[in-house]
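>>> fold the following and give me the result.
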Amino acid sequence: MIGLARLDNDLAGWLDRTLVVPGVLPPERFEEAFVAIVTSGAPDPDDAWLAFYRNTLDALRGDPEPGGTNAELKPVHERAADLAVGSVLELGTCFGFLALRLAEAGHEVIATDLVPGTVGLLDRMAPRLGLAVDTLVADARAVPLPDGSVDTVLAVHLLEHLPAEEGKAVVAEALRLARRRVVVAVPFEEVPNETWGHVTTFDEAALDELGAATGLPYEISLHHGGWLVIDR
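Got it, this is the predicted structure:
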């Protein structure tokens, strides 16, 4: 059993470095091992998850351990928060750390993901953290919401998990849902990271092609990976 004080998202990077990369843990067993370790932290699994959320959010607000997963996420989340305007829909929210940060900053937030388990977890944890986030189980390529539902749609570290054509469909859906802005962020990798479920790599040229295909004004920038911002 791991102590509650040690439960945070850096556990993911530790598992990858110490077990997956050396070949001890197959990538397809990563998620199972991660969940087992977190939920071992308390008799009630939700108490363990709450500690995991609180510790991770504290790290993302403060000074994360150098080289850890939180240290990688923090500048990405800060950039996304700077780019978000008005109400926000996040596609592929996973645990929902970014959605919670935006809610804490005063945005109205809808967080969506394809996986019911993570959406349900976020739905349970947000009230216990004192934050309001609406959640929705949805495929990012076909979200059951009306056109122009929100001001900003975020797809932060989502498209690398999808084949290229599906990524284009996500951008098209984001543009349908956004009144003002779509923000896409991706890591730049030479080889997709199998542990994290990546299947597509990106560079500046790929992002430029994605933006040009929309026919709308867009900007490409580099900040701990690549960013595509499309303004309607």
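>>> please make it C-alpha for all contacts and neighbour counts, starting now.
Fine.
>>> was I right about residue 229 contacting residue 210?
No. Assessed by CA atoms under 8 Å, residue 229 is found out of contact with residue 210, at 10.6 Å.
>>> which secondary structure elements does the lengthiest strand in the chain contact?
Scanning the chain for the strand with the most residues, using DSSP state E, yields strand 178-186. Contacts defined by 3 or more CA pairs under 8 Å, 6 or more residues apart in numbering; DSSP states H and E place strand 178-186 against strand 150-156, helix 164-177, strand 226-231.
>>> go again using 6 Å as the cut-off
Using 3 or more CA pairs under 6 Å, 6 or more residues apart in numbering; DSSP states H and E, the elements in contact with strand 178-186 are strand 150-156, strand 226-231.
>>> how many other residues sit next to residue 205?
Residue 205: 10 surrounding residues under other CA atoms under 10 Å.
>>> er, residue 180 actually
Neighbours around residue 180, by other CA under 10 Å: 18.
>>> helix or strand right after the longest helix seen in the chain?
Of all the segments assigned as helix in the chain under DSSP state H, the longest by residue count is helix 45-61. Downstream of helix 45-61, the first helix or strand assigned by DSSP states H and E is helix 69-83.
>>> report the buried residues of that next one.
Neighbour counts over helix 69-83 (16 or more other CA atoms under 10 Å) mark 69-74, 76-77, 80-81 as buried.
>>> including distance to residue 121, could these go into CSV?
Compiled in CSV, the buried residues of helix 69-83 are given as follows (distance: CA to CA, whole Å):
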residue, distance to residue 121
69, 20
70, 19
71, 23
72, 23
73, 20
74, 21
76, 22
77, 20
80, 22
81, 22
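>>> next up, for comparison:
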Amino acid sequence: MKFGVIVFPGSNCDRDVAYVTRDILQQPTRMVWHQDTDISDLDVIIIPGGFSYGDYLRCGAIAKFSPVMQQVIAHSISGKLVLGICNGFQVLTEAGLLPGALTRNRDLHFICDRVPLKVEKNSLVWTQQYSKGEIITLPIAHGEGRFYASEDTLKAIEDNDQVVFRYENDNPNGSLNNIAGICNSTGNVVGMMPHPERASDTMLGNTDGLKMFAGLLEKVAAMV
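Here you go, the predicted model:
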């Protein structure tokens, strides 16, 4: 399985993701510059955290117009896998690949912390190694992580079982319905504010995030 990690001007978690896929999991990984227009060789696209294009205008608002995002959209439409982490989640909502929007945190402060999450959906290739209802701990680092959607859109997300993770106990940013991560209706596109790549190495004292990537590889291996 070959991973592609999108690199925008301002991305700062791209190498963290690549370290997990390439060095820990030993999978071919290509860093994809935002101006690239050919990602046909890639199986999985990951849009990492950071501040794409300096987060001018709105987080992810400029990134959605980059040449590579047209290819990511086509990649997702074909049924291939896409994961957006933090700023990547913001980019996916701006590009229309996921519903809703990410807005300023409730208290208007940047938050850097570790938070407990409840796994709401473990039927995805990304989450199959978790148990439904399992509580895991992942880092967050964002100023615009409050998930927002209209009443109708929020109801559709809930009714269609598109919530992947919720903040447990304490909602750090005011996200509606405690939503920390969602997927599209077909489940091949996932966006989340917490950082699984920052909880995937034993040296960091937490490997709760590694199951996301390992679960994907397990699923692929079972299909071979």
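>>> need the TM-score from the superposition.
Superposed pair, TM-score by TM-score structural alignment, normalised by the length of structure 2: 0.32. Supporting alignment: 116 aligned residues with a CA RMSD of 5.1 Å.
>>> so for residue 219 of structure 1, which of the helices and strands packed on strand 178-186 of structure 1 sits nearest?
Closest of those to residue 219 of structure 1 is strand 226-231, at 5.3 Å (criterion: CA to CA).
>>> tell me which other helices or strands the closest one touches.
Using 3+ CA pairs under 6 Å, 6+ apart, strand 226-231 of structure 1 is in contact with strand 178-186, strand 218-222.
>>> next, the angle strand 150-156 makes with that strand.
160 degrees (axes from the mean of the first three to the mean of the last three CA atoms, to 10 degrees).
>>> how about the contacts made by residue 191 of structure 2?
Applying CA atoms under 6 Å, 6 or more residues apart in numbering, we find residue 191 of structure 2 in contact with 83-85, 89, 181-182.
>>> tell me which helix or strand it sits in.
strand 189-192.
>>> so residue 155 of structure 1 sits against residue 186, correct?
No. The criterion here is CA atoms under 6 Å, and residue 155 of structure 1 misses it with residue 186 at 8.6 Å.
>>> got the angle for the helix or strand in which residue 99 of structure 1 is found vs strand 150-156?
Under the criterion of DSSP H and E, residue 99 of structure 1 resides in helix 97-104. Angle of helix 97-104 of structure 1 versus strand 150-156, following the same axes, to 10 degrees, is 150 degrees.
>>> format the helices and strands packed on strand 178-186 of structure 1 as JSON lines; extra columns: distance to residue 218 of structure 1 and mean neighbour count.
Listed next are those as JSON lines, based on distance: least, CA to CA, whole Å; neighbours: other CA atoms under 10 Å:
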{"stretch": "strand 150-156", "distance to residue 218 of structure 1": "14", "mean neighbour count": "24"}
{"stretch": "strand 226-231", "distance to residue 218 of structure 1": "4", "mean neighbour count": "21"}
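>>> export the ones you listed as CSV, with columns for distance to residue 112 of structure 1.
Formatted as CSV, these follow (distance: least, CA to CA, whole Å):
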stretch, distance to residue 112 of structure 1
strand 150-156, 10
strand 226-231, 20
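>>> in the longest helix along structure 2, what counts as buried?
Longest helix in structure 2, counting residues (DSSP H): helix 210-223. For helix 210-223 of structure 2, the neighbour count (16+ other CA under 10 Å) marks 210-217 as buried.
>>> repeat for stretch 172-183 of structure 1
172-183.
>>> any idea how many residues pack against residue 113 of structure 2?
12.
>>> hang on, it in a strand?
Yes. Using DSSP: H, G, I helix; E, B strand; the rest coil, the assignment for residue 113 of structure 2 is a strand.
>>> wait, what's in contact with it?
Residues counted as contacts of residue 113 of structure 2 (CA under 6 Å, 6+ apart) are 139-140.
>>> mind doing that once more with 7 Å?
139-141 (CA atoms under 7 Å, 6 or more residues apart in numbering).
>>> next one: residue 4 of structure 2
With contact set as CA under 7 Å, 6+ apart, residue 4 of structure 2 has these partners: 29-32, 42, 44-46.
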